[in-house]
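> sequence first, predicted coordinates after that:
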Amino acid sequence: MIVFYSGPLSKNELTIRFDADGANEFLLGVFNISKNANRSMGVECVKYSGREFVGAQIELKRGDEERLEINGARLTLAMSDEACEYAEFLLKKFIEDGDFSPSEFYGFSRKGRKYNTQVFFVKLSSLELLASSNGIK
């Protein structure tokens, strides 16, 4: 499972939480777009708004620079070759070790924002724990 949400500490942060299955699915998507520059790939996930969980999708795309857009329940991540390589590294390490260290993934530009949005990869323990901690743990 994959869950994404804004924050938890700033509107210039985006957290993506993964369990092992979600990490494998996301890794496959990153691998596919990194090998084919014209390809985009959708990955099913859940968006957490702080009050509810909604079915969503993350669209992974190749780009010259890192950009992100959130449109309703759709998150689009455009990633450079370097970002794809780093995502692959972090996800493989998570699959082997069971945790993200460091959790910081990359800074993404976002239309209408003065500052880049920092994206974090974090382990997903459970939806109940996420809801009870409001994304802080």
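Done, it's in.
> contacts, neighbours, all on C-alpha from now
Will do.
> and the host helix or strand of residue 84, what's buried?
Following DSSP states H and E, one finds residue 84 within helix 81-97. Going by neighbour count (16 or more other CA atoms under 10 Å), the buried part of helix 81-97 is 81, 83-84, 87-88, 90-92, 94-95.
> strands along this structure, start to end?
Residue ranges of the strands in the chain, as given by DSSP state E, are 2-6, 13-18, 40-48, 53-62, 67-71, 74-79, 104-108, 117-123.
> take a look at this one as well, against the first:
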Amino acid sequence: MTNGVLVVGAVPAEVLEAVTGVVADLEKAFNTKDATALGERFGEQASWTNARGVRLDGRAEITGFSRPAMEGFLRDSYARYEVEKILAIAEDVVAVNVAQTPTDAAGTPVEGAHGAALYVVARQADGWKIVAGQNNAVDAPSAG
């Protein structure tokens, strides 16, 4: 366990830092409604299934879908992304479990659907990128 993150397998400190940085950058892009920055967190050939079950293939398609979504039904949606687990898959490839908590624009948790995402993050020529993943809407965790 590293800073509350369960690490399984040999994941060097610099990989942990890079991968948690990808997640932090993705959160910032979502919360600032910056579809271009969000898309840049994904590999050119990424495969992503969003919380509505829509599969998007490639960075351009992910960015293209995200822009109108962020200007439309997601414009008042914000979230906190918390890395819960990083699993070494192969050299330069990890799986990342991320819990998403709905927040207001100031970052205070609010009522609403939570998310449970799985990202496969790999080192690419242009840095660490999400190459595959899925986001699932889930009920809020029960208190207690």
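Sure thing, it's come through. On a predicted model such as this, the values are computed, not experimentally measured, just so you know.
> give me the TM-score for this pair.
Once superposed, the chains reach a TM-score of 0.31 (TM-score structural alignment, normalised by the length of the first structure), with 72 aligned residues with a CA RMSD of 4.7 Å.
> select the longest helix from the second structure.
Longest helix of the second structure, by residue count under DSSP state H: helix 13-31.
> got TSV for the buried residues of helix 81-97 of the first structure, with distance to residue 108 of the first structure too?
Formatted as TSV, the buried residues of helix 81-97 of the first structure follow (distance: CA to CA, whole Å):
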residue	distance to residue 108 of the first structure
81	14
83	10
84	13
87	13
88	17
90	17
91	18
92	21
94	21
95	24
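> so which of those is the closest to residue 2 of the first structure?
For the buried residues of helix 81-97 of the first structure, the closest approach to residue 2 of the first structure (CA to CA) belongs to residue 91, at 12.3 Å.
> next one: the closest one from residue 53 of the first structure, what distance?
Per CA to CA, to the nearest Å, residue 91 of the first structure is found 23 Å from residue 53 of the first structure.
> the strands in the second structure, which residues?
6-8, 42-49, 55-57, 78-90, 93-103, 114-124, 127-138.
> give the buried residues for the fourth one.
I take that to be strand 78-90 of the second structure. By 16+ other CA under 10 Å, the buried positions in strand 78-90 of the second structure come out as 78-89.
> of all pairs in those residues, which one is the farthest apart?
Greatest spacing in the buried residues of strand 78-90 of the second structure, by CA to CA: 78 and 89 (30.3 Å).
> coming back round to it: export the strands of the second structure to TSV and append columns for distance to residue 16 of the second structure.
Listed next are the strands of the second structure as TSV, based on distance: least, CA to CA, whole Å:
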stretch	distance to residue 16 of the second structure
strand 6-8	9
strand 42-49	17
strand 55-57	26
strand 78-90	8
strand 93-103	9
strand 114-124	11
strand 127-138	11
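> residue 67 of the second structure contacts residue 37, correct?
No: counting by CA atoms under 8 Å, residue 67 of the second structure sits too far from residue 37 to count as a contact (10.5 Å).
> sorry, back to before: for the helix holding residue 84 of the first structure, which helices and strands make contact with it?
Where contact means 3 or more CA pairs under 8 Å, 6 or more residues apart in numbering; DSSP states H and E, helix 81-97 of the first structure is packed against helix 20-35, strand 104-108.
> looking at those, which is closest to residue 13 of the first structure?
strand 104-108 (8.9 Å).
> between strand 117-123 and the closest one, find me the angle.
Orientation check (axes from the mean of the first three to the mean of the last three CA atoms, to 10 degrees): strand 104-108 of the first structure against strand 117-123 gives 150 degrees.
> identify the residues contacting strand 104-108 of the first structure?
With contact meaning CA atoms under 8 Å, 6 or more residues apart in numbering, strand 104-108 of the first structure is reached by 66-68, 83, 86-87, 90, 116-121.
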